[in-house]
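Chemist: got a predicted structure plus its sequence, pasted below:
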Amino acid sequence: MAGKSPLVVVGDALLDRDLTGHADRLAPDAPVPVVADCAERVRPGGAALAAWLAARDGRDVTLITGLDDGPAARELRRLLEPWLELIPLPMSGALPEKTRILAQGRPVARLDRGGGRVREATAAARAALAAGPAVLVSDYGRGAAHALREELRRRPPVVWDPHPRGGPPTPGTRLVTPARSEARGFAAGLTGDRPAPGTPGAPPDEATGRRSDLRTVTEEAAALVRHWRVGAVTVTLGARGALLSYGEHPLLVPATADHHGDACGAGDRFAATAAGLLADGALVGEAVEGAVTAASAFVGAGGAGALAGPAHPSGTSHPSRTAHGAGASAHTSGAPHPPGPPAPGDDPAAVIARVRAAGGTVVAAGGCFDLLHAGHVGLLQAARRIGDCLVVCVNSDASVRRRKGEGRPVNPLADRVRVLRALACVDAVAVFDEDTPERLLAELRPDVWVKGGDYAAAELPEAALLQEWGGQAVLLPYLDGRSSTALMARAAEGAR
């Protein structure tokens, strides 16, 4: 597809197989479900899935991965070769296979076989890596990235999708994309303070409580940026989206929709989308936003298990010359169901008390909101999706006048509060008369304080205050070109 940059994917391929049927009884000889009438679907997995998805987006893709001569590798070649250029690396052992058994669309068992590992790099692989304009590493710990480690050091990848069994990303990588459990394990390995995932005493994902979890993720991501010496780390948070850190205050990109479908393959969809956008010249924040949107759509459409059959539309041709990109997709595993929403227009203290009693997360956002516009609404909607209630802290008329000058606000406080309370995403509104909301925040003690992404890290003075009670200040993406001042200027110009 015109306009999309080529991508080289380096990593460990798998062959994924789903056996999908229905279960309505237990076996007579053991308390296990009997899955009947199974239909089989085979697809690329691991690095092969990331490369295949990028190719289906209409991108010219080269995949460098380990392949043997066994039946699983032959099947994987059949799936991939119509879509992309394949450069095999020699393996010891058989290509890994992952078989899921699903009943009523839900996994009940998984079978793994094939322990093959890449033995060494080849001249063809080195040449392809040197010639490629952008590189995605999908490291499942089977040796492909390790075999090309020196080449990757000389030209750092745009995206590195890590795995607990793999090695660390090469310094200089623009973006590393661990899942929540992976980030926790990597960070624990730096300090030894917390048990790694899956070890005795380790808290399960999403079960540690949202109130402290966001701050913990922020600290872990910042530590990984520094330790790995990479440009940025984005931690994918399942249905909550992704947290992007450059080592300072994070940007939290909420998921565009809350899907609780099959999340298998969502991480590969996220990494492939982010790498493609970076290859096309997007900023890191833009790439993460696009990847979150793609991953959410992917899960909503049924995940990897719902992918279309392997045949390329043309039957034979390379997709960069003939195919139309497959639709977007997504990253995210399920998050706990939040407590019921508070009644709109309630007293802020009462709203917060009810949400905290139910173990929920309190989110706050602030501003003048003089002329409510699409940028405000988008920010508030995204903020509400972070937690279980949203309290908006709004400047009084006197506070707005001191900040904006005479003639402001255009709308008096009562009108501004009424409009904010009418938004479905706003649970309560609190007013402050000072120039900044610090006193009000100290009273409300929210778990998360949100600012629009057009604020620089130096412009988050509330961050230190939030840390006093374990809260976290975050940036959210902000719609460009929307502001009350710009609206007033356009209106004045129109009147003239």
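Modeler: Okay, I see it.

Chemist: for the rest of this, base every contact and every neighbour count on C-alpha atoms.
Modeler: Fine.

Chemist: and Ala343, what does it touch?
Modeler: The neighbourhood of Ala343, defined by Cα atoms under 8 Å, 6 or more residues apart in numbering, consists of 351, 427.

Chemist: that one belongs to a helix?
Modeler: No - looking at Ala343 with DSSP: H, G, I helix; E, B strand; the rest coil, it is coil, so not inside a helix.

Chemist: gap between it and Thr20?
Modeler: According to Cα to Cα, to the nearest Å, Ala343 and Thr20 sit 42 Å apart.

Chemist: which residues touch the helix or strand harbouring Arg416?
Modeler: Per DSSP states H and E, Arg416 falls inside helix 413-422. Residues outside helix 413-422 that contact it (Cα under 8 Å, 6+ apart): 344-345, 369-370, 392, 394, 396-397, 426-429.

Chemist: against that first model, consider the following:
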Amino acid sequence: MNRGPIVVVGDLLLDEDIEGTADRLAPDAPAPVVDVTCVRRRAGGAGLAARLVAELAARPGDEVVLVAALGTDADGAAARRALGDRVRVVPLPLHGTLPVKTRVLAGGRPLVRLDRGGGRPGAATAAAEAVLRSARAVLVSDYGRGTADALRPVLAAVARRVPVVWDPHPRGGPPVPGTRLATPNAGEAAAFTAPPHPASVLSAGPGSAPGHGPGSPPVSGQGSPPATPLRAHADRGTALAERWGAAQVVVTLGAEGALLTRAGSGAPLLVPAPRVTGGDPCGAGDCFAAAVTVALGEGALPEEAVERAVAEAAAFVAAGGASAVGEPADDDASPRAPAAPRGSGGPAPGDALSGDASSGDASSGDASSGDAFALARRTRARGGTVVATGGCFDLLHAGHVGLLERAGRIGDCLIVCVNSDASVARLKGPGRPLTPLADRMRVLDALGSVDAVVAFDEDTPERLLDRLRPDVWVKGGDYTADGLPETAALRRWGGQTVVLPYLDGRSTSSLAHRAARAAAAGSPDR
């Protein structure tokens, strides 16, 4: 493997936090008086991304290089010191002064931000071009101040050889063609895909209705129902991958995780984020981009890299965000939080009751307690998101449990659709299922992530989904969801199919084979 440096290209800033307490107002204005307790200065923008890459790199000896415009003034010297010993700087000329962002915080909460400075980078240097050509992975941390544009030709050449991750900015240029992964957040993706009409641009935002960009379905009243926010994010990511010529685009969704999309695919991979209470989200996007870049530089697949990055970003927020970078560890830092209670659209206690094969609607072949359909209606009526997933679930294992836990975090209720015994026998062959339907449904219903269970007798759950009409249909990562009949069904009512990462090495078949081998090994006939 190429053990060249991981190179971060982008706009270096100096971040300053003035922290204190505020328990009174100024006598001459209705403004809080902050009694300053400490002042912290750290590298921001691409500098923060470079620091995080250095902390996340797998080997202490891995070289991390920052290519950024940097002057020789006091602020530039402070930013260079804040980068620490792990980051080598290859400077570009800076025409003007280094941008400085100052936050004033009281009790840990920001009161105001002050911005000053703001020079422009000069032309690319031979040293910068040389270090980029030697890189094993590149992160472009674009803050819209021109550094990425100054190096665009060499970045385009590098993207043909090594992974390039591009963290874009609305004021910056587009990623170069061949970018391995672009990482806009939800608001940026909406802005990038918004039409040029001023009114439309102002109305676009995270979760806004479709029709705000290329590749989006028609808005309500034009022959298609309104899209769920998740579908809007997926459409925007797909449209951006096509427009930019990027291999994949991951739309980061904050506390909801990240959605990995690619051109020509309507079934993205969704990686839910662990629940975090408290913390500071400042810099979470930089942490995500840094973690993705490190993982790709180690040879990880994009799906693996995104999963690692979501976990790292959540831990980063819980630990205090950007303000904790380079600071001494706090023994009282917030631990990783447990899963939060289900949303307001979810079921009340007692809503989800398991059923058996003889209950439910006999005419449709669906077996359930009768609550699944009512639960879906109630959740939609409250404005909640109905999530469904399905499968045989014969010998429930850790892969199933992990998938269901993640699916349950996507929306406000989770309905599991289970193949009947006859359906499993047709799909899996003689001797299956190993566990009868009533038992499979009872075990699934006992899981805290599951709100209702319903069975179907066909080979695929299309007829059942037509009745449930979930907003999101979830499949495990061992499926290619574009070819699933469920994907086409979900599109009919504006739903979205997503793929979740799956726990490798766990399957019902492998468990059954291992059990058979163990039984044979212990047989007295051997």
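Modeler: Sure, I can see it. Computed from a predicted model, the values in this text were never measured in an experiment.

Chemist: picking up where we left off before, and the helix holding Arg416 of structure 1, what's buried?
Modeler: Under the neighbour-count criterion of 16 or more other Cα atoms under 10 Å, helix 413-422 of structure 1 has 413, 416-417, 420-421 buried.

Chemist: over to stretch 203-221 of structure 1?
Modeler: Buried residues in stretch 203-221 of structure 1 (16+ other Cα under 10 Å): 203, 205-206, 210-215, 217-221.

Chemist: coming back round to it: among the contacts of helix 413-422 of structure 1, which one lies nearest to His376 of structure 1?
Modeler: Phe369 (7.3 Å; Cα to Cα).

Chemist: translate Glu289 of structure 1 into the numbering of structure 2.
Modeler: When structure 2 is aligned by TM-score structural alignment, Glu289 of structure 1 is paired with Glu307.

Chemist: list the contacts of that match.
Modeler: Glu307 of structure 2 is in contact with 271, 501, counting by Cα under 8 Å, 6+ apart.

Chemist: could you look up the SS state of it?
Modeler: Under three-state DSSP, Glu307 of structure 2 comes out as helix.

Chemist: state the distance from Asn2 of structure 2 to Val8 of structure 2.
Modeler: For Asn2 of structure 2 relative to Val8 of structure 2 (Cα to Cα), the value is 17 Å.

Chemist: okay, the two: which has more neighbours?
Modeler: Under the criterion of other Cα atoms under 10 Å, the comparison of Asn2 of structure 2 against Val8 puts Val8 first, with 32 against 12.

Chemist: quick one, helices of the stretch 151-300 of structure 2?
Modeler: With DSSP state H, counting those that start in this stretch as the criterion, the stretch 151-300 of structure 2 has helices at 152-158, 186-193, 198-203, 229-244, 284-297.

Chemist: check the mean deviation of the fourth one from structure 1.
Modeler: When structure 1 is overlaid, helix 229-244 of structure 2 sits 0.5 Å from its aligned residues on average, using mean Cα distance after the TM-score superposition for structure 1.

Chemist: what's the angle between that helix and helix 186-193?
Modeler: Interaxial angle, helix 229-244 of structure 2 versus helix 186-193 (axes from the mean of the first three to the mean of the last three Cα atoms, to 10 degrees): 50 degrees.

Chemist: which bit of structure 1 covers helix 229-244 of structure 2?
Modeler: Going by TM-score structural alignment, helix 229-244 of structure 2 sits over residues 213-228 in structure 1.

Chemist: roughly how far apart are the aligned partner of Asp439 of structure 2 in structure 1 and Thr485 of structure 1?
Modeler: Residue pairing (TM-score structural alignment): Asp439 of structure 2 is matched to Asp415 of structure 1. Asp415 of structure 1 sits 18 Å away from Thr485 of structure 1, going by Cα to Cα.

Chemist: what lines up with Trp469 of structure 1 in structure 2?
Modeler: When structure 2 is aligned by TM-score structural alignment, Trp469 of structure 1 is paired with Trp493.

Chemist: wait, doesn't its match sit right on Arg467?
Modeler: No - if you go by Cα atoms under 8 Å, Trp493 of structure 2 and Arg467 don't touch, sitting 11.2 Å apart.

Chemist: so which of those two has more stuff around it?
Modeler: Between Trp493 of structure 2 and Arg467, counted using other Cα under 10 Å, Trp493 has the larger neighbour count: 17 against 10.

Chemist: tell me which stretches of the stretch 251-400 of structure 1 form strands.
Modeler: Using DSSP state E, counting those that start in this stretch, the strands of the stretch 251-400 of structure 1 run over 251-253, 362-367, 389-395.

Chemist: and for the stretch 101-250 of structure 1?
Modeler: Using DSSP E, counting those that start in this stretch, the strands of the stretch 101-250 of structure 1 run over 106-113, 117-118, 135-138, 159-161, 175-176, 233-236, 242-245.

Chemist: picking up where we left off before, rebuild the strands of the stretch 251-400 of structure 1 as a markdown table, extending it with distance to Gly132 of structure 1.
Modeler: Below are the strands of the stretch 251-400 of structure 1 laid out as a markdown table (distance: least, Cα to Cα, whole Å):
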| stretch | distance to Gly132 of structure 1 |
| --- | --- |
| strand 251-253 | 29 |
| strand 362-367 | 43 |
| strand 389-395 | 46 |
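
Chemist: now the ones you listed in JSON lines, with mean neighbour count and distance to Gly494 of structure 1?
Modeler: JSON lines is the format used below for those (neighbours: other Cα atoms under 10 Å; distance: least, Cα to Cα, whole Å):
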{"stretch": "strand 251-253", "mean neighbour count": "28", "distance to Gly494 of structure 1": "36"}
{"stretch": "strand 362-367", "mean neighbour count": "23", "distance to Gly494 of structure 1": "26"}
{"stretch": "strand 389-395", "mean neighbour count": "28", "distance to Gly494 of structure 1": "28"}
